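**Student:** What follows is a protein structure lacking sequence information:
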């Protein structure tokens, strides 16, 4: 069965293509980047110290991200904890 959150995917432009917006603001490091497919927020992954992508997804209800790493093209749903 397809993920029910797929209809929240929009055509987005990365808000901070240079990195995690929150980490840049706080001057903290990240490991990998994730792109919110609802609004274009760029956040750091769950392996990063502050996990901004997950925090964004839960705070504003934007469940699906795509890897923002070169050469990667997978998507993750934070609500269903699965690849989509």
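**Tutor:** Looks like it arrived, so ask away. Owing to the predicted nature of the structure, the values given are computational and were not obtained by experimental measurement.
**Student:** CA only for contacts and neighbour counts going forward, please
**Tutor:** Fine.
**Student:** Show me how far the longest helix anywhere in the chain is from its chain's centre.
**Tutor:** If you go by DSSP state H, the chain has its longest helix at helix 52-60. Offset of helix 52-60 from its chain centre (C-alpha atoms, centre = their mean, to the nearest Å): 8 Å.
**Student:** With stretch 77-84 instead?
**Tutor:** On C-alpha atoms, centre = their mean, the centre of stretch 77-84 falls 11 Å from that of its chain.
**Student:** One more: stretch 48-62?
**Tutor:** 7 Å.
**Student:** Quick check: end-to-end length of that stretch?
**Tutor:** From its first residue to its last, stretch 48-62 covers 19 Å (C-alpha to C-alpha, to the nearest Å).
**Student:** Over to stretch 25-35?
**Tutor:** Termini of stretch 25-35 sit 17 Å apart (C-alpha to C-alpha).
**Student:** Got another one to weigh against that:
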């Protein structure tokens, strides 16, 4: 399981490879569009609205 951090509020949820898909669920419920990896050594970001990485 890999963790994702919401850049709007700091919520930490698991990625879409987990059964519950907490990070995507959080984005759908709140409208917070951007997350980043919460894993050591990773610095990528993901925008749910545009489905792109930055």
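**Tutor:** All right, it came through fine. Note that the coordinates shown come from a computational prediction; the quantities given were computed from them, not determined experimentally.
**Student:** Quick check: the longest helix of structure 1 compared with structure 2, mean distance?
**Tutor:** Its matched residues in structure 2 lie on average 0.5 Å from helix 52-60 of structure 1 after superposition (mean C-alpha distance after the TM-score superposition for structure 1).
**Student:** Now do the next helix or strand after that helix: which elements does it pack against?
**Tutor:** Note on helix 52-60 of structure 1: by DSSP states H and E, the next helix or strand toward the C-terminus is strand 64-67. Strand 64-67 of structure 1 is packed against strand 33-36, strand 75-77, with contacts defined by 3 or more C-alpha pairs under 8 Å, 6 or more residues apart in numbering; DSSP states H and E.
**Student:** Give me the packing partners of the longest one, helices and strands only.
**Tutor:** Other helices and strands packing on strand 33-36 of structure 1, by 3+ C-alpha pairs under 8 Å, 6+ apart, are strand 42-44, helix 52-60, strand 64-67.
**Student:** how about 6 Å then?
**Tutor:** strand 42-44, strand 64-67 (3 or more C-alpha pairs under 6 Å, 6 or more residues apart in numbering; DSSP states H and E).
**Student:** quick one, what contacts the residue nearest to residue 14 of structure 2 when sequence neighbours are not counted?
**Tutor:** Once flanking residues are discounted, residue 14 of structure 2 sits nearest to residue 3: 4.5 Å by C-alpha to C-alpha, 6 or more residues apart in numbering. Going by C-alpha atoms under 6 Å, 6 or more residues apart in numbering, residue 3 of structure 2 touches 13-15, 38.
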